[in-house]
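# This is a predicted model, with the sequence first.
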Amino acid sequence: MRHSTTGGAAGTRASRRGIRIAAFAVAVLAAPVLLTACSAAAELPAAPEGIDAESFDGASGNGLWLAPSSEIASIIVESVHAAGPVSMHGTVNEFILTEEGTTLPARMMTIDYAGRPSGYRARFLAGALEAQLLVDGGSTRVRGNDAYAAASGRPELTSVQCTVGTDPAAAQWAPFTEPAAVLDAVLSGAQLSVAAPDDDDETLAVQIGSSETMVGVLTVERYGSPLPRSLSIAELEGDTELAFTAWGDAVDLDAAAAELPCS
């Protein structure tokens, strides 16, 4: 996934090999509840859609390793969409490939996000740029530092800007304002595989790429929905480390609003 900018606004595109940051000075995923009588034996969950029911054993986990490779991405992304709020944080580093074939560090983006697309708080740092965002109740609040305001061509962004709807500044940081979109961009079109877990494993490792050219691993829950815990990608153009925590936990957007007061 590269970030590019035209006229001070950043665009995005998916890379089947991972997340990569390019310009704008780098700017720019529950176990099912089983209700049974006290005297009745607990029933095992049904096989999730896309997984061979005849091979599925609910006691061993969600069966993601039984799913066809072509359906792994959609199963994970759909689980993320249904899970509600999440905390996503980490870094994306860009490397420069020299003519000699060596790599040099270029730019780094730091992501701190909590919530869901309809309501979230986020803080992004990209090189010298910094922006804070709050989306809640159909409105957007955004504030940036001097460098971000200058790069955006909007000097007013050094003060909190409150708008009804989506401020263009929020779009500049996409897809990192929507965890499901990040995962969809990374996983869709990529070669994916999941090894059957050992008895004591609590998570599953989704391999991104072939065994000869593996570029990353997405760790997901073994039991219940295959919600991501971590994403690690390493390739010549850069690397990505993201953690996903607090699935389903409500985010205190009022506290975030107090830090970004509208005038």
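Looks like it came in fine.
# Going by C-alpha atoms from here, please, whenever you check contacts or count neighbours.
Fine.
# what's the spacing between residue 185 and residue 23?
18 Å (CA to CA, to the nearest Å).
# more crowded one of those two?
Using other CA atoms under 10 Å as the criterion, residue 185 and residue 23 rank with residue 185 on top: 23 against 17.
# my guess is that one meets residue 12, correct?
No. With contact defined as CA atoms under 8 Å, residue 185 and residue 12 do not form a contacting pair (10.0 Å).
# Show me where the protein has its strands.
Using DSSP state E, the strands of the chain run over 2-6, 9-13, 86-97, 103-116, 119-126, 129-136, 139-144, 161-164, 192-194, 203-208, 216-221, 228-235, 238-245.
# Presented hereafter is structure B, for comparison with structure A:
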Amino acid sequence: MSVRKRRIGRALAVAVAVSIVMSGCSGGLLKRGKSSPPPPGTPPANLDLGSVDDAKSGQNGLWHLSGSQAIEQIIDAVDRSDGVLYEGTYVEQIPVEGDDQATTEGRTLHVTYAGSPEQYSASIEAGKLTASIVTVKGDTYVSGNDAFAAHIGVAEAAEGSVCVADAHGILDEWNLVLDPAALVEALLGNSASVSVPADGKQKSVDVVISDGTAPVGTMSVAAFGPPLPHSYVAGDSSGDASFTFDEWGTTRTPTVPDDVVVGCE
């Protein structure tokens, strides 16, 4: 990690997400209503296209907006999507005593997710915890290693999948990585500033995230159609994060795990 990144401080929203996951504190689950997605190539509604030709080209015109407006458009596009496949890793950086320019790797978080908030399958590795989560037809099943079972207070989860009646209570601390719109909002929303450079007629455009003095990362999003994320890379003195997003709009129907030890009835 560069010296400039180490000087930045806790600028990344992802650090907030990971601190929630690692510490066991609970965060609020973001509730949103879905509406029909705009047709491909529709520029943002608040964009005056009188002097630009993005509507004809099919580009979404994200680079014509302010940083806050771009964030709103990206989060809205994610929220409207029927599903996504994403994978991400966060590595905590711990200052080395006696050397304010050096860090060493600490705890890690790795998550894979496929689906939408209503139905999805996910796996999480956080520190010593490993977990598998499946939500299907309104029921949520969790399983994991001994550390995870002890953490949530459900011993049977170390033996197989357990249907949990109060999924929101048990999974509150993981909300930011189990809801695509909540995750993207966290990655972008706490930044001191966000800018979108001119696109150059490319298929994607980089949203540059800054702490107010220097760039700390980028989120690549689609330049055509809804501005859905492709990737995210960022780093500061608290850690480094990277996420990839794929298969937007793919509807998935998870199945009940084969290793259920405690059912829903």
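Good, I have the coordinates. None of the values given here were measured: they were computed from a predicted structure.
# coming back round to it: between the strands of the first structure, which one is nearest to residue 175 of the first structure?
Distance to residue 175 of the first structure, taken as CA to CA, is lowest for strand 9-13 among the strands of the first structure, at 7.5 Å.
# which residues sit against the closest one?
Contacts with strand 9-13 of the first structure, where a contact means CA atoms under 8 Å, 6 or more residues apart in numbering, come from 1-5, 23-24, 27-28, 152, 171-175.
# neighbour-wise, which of those residues leads?
Counting neighbours by other CA under 10 Å, residue 27 comes out on top of these with 31 neighbours.
# distance of that one from residue 181 of the first structure?
17 Å.
# Show me what the helix of greatest length in the second structure is packed up against.
Ranked by residue count, the top helix of the second structure under DSSP state H comes out as helix 67-80. If contacts are counted by 3 or more CA pairs under 8 Å, 6 or more residues apart in numbering; DSSP states H and E, helix 67-80 of the second structure sits against helix 180-189, strand 193-195.
# Among those, show me which one is buried the most.
Highest mean neighbour count of those: helix 180-189, a mean of 23 (counted as mean count of other CA atoms under 10 Å).
# That one vs the first structure, average distance?
Following superposition, helix 180-189 of the second structure is found to deviate from the first structure by 1.2 Å on average (mean CA distance after the TM-score superposition for the first structure).
# mind checking how far that helix is from the chain centre?
5 Å (CA atoms, centre = their mean, to the nearest Å).
# which residues of the second structure does stretch 117-124 of the first structure align to?
Taken onto the second structure by TM-score structural alignment, stretch 117-124 of the first structure occupies residues 117-124 there.
# if we can go back for a sec, what's the most distant pair in the contacts of strand 9-13 of the first structure?
1 and 152 (20.7 Å).
# How about the residue nearest the centre of the second structure: what's its closest non-neighbour residue?
Taking CA atoms, centre = their mean, the centroid of the second structure lies closest to residue 183, which sits 2.9 Å from it. Closest residue in space to residue 183 of the second structure, ignoring its immediate chain neighbours: residue 176 at 5.0 Å, by CA to CA, 6 or more residues apart in numbering.
# okay but the one you found is in contact with residue 113, surely?
No. Counting by CA under 8 Å, residue 176 of the second structure does not reach residue 113; the two are 11.7 Å apart.
# quick one: whatever residue of the first structure lines up with residue 86 of the second structure from residue 103 of the first structure, how far?
Matched across to the first structure, residue 86 of the second structure falls on residue 88, judged by TM-score structural alignment. Going from residue 88 of the first structure to residue 103 of the first structure by CA to CA gives 27 Å.
# With neighbour numbers in mind, choose between these two.
residue 88 (24 against 15).
# Please work out which residues of the first structure line up with stretch 140-148 of the second structure.
With TM-score structural alignment as the criterion, stretch 140-148 of the second structure aligns to 140-148.
# Run the chain-centre distance for that stretch.
For stretch 140-148 of the first structure, the distance to the chain centre is 22 Å (CA atoms, centre = their mean).
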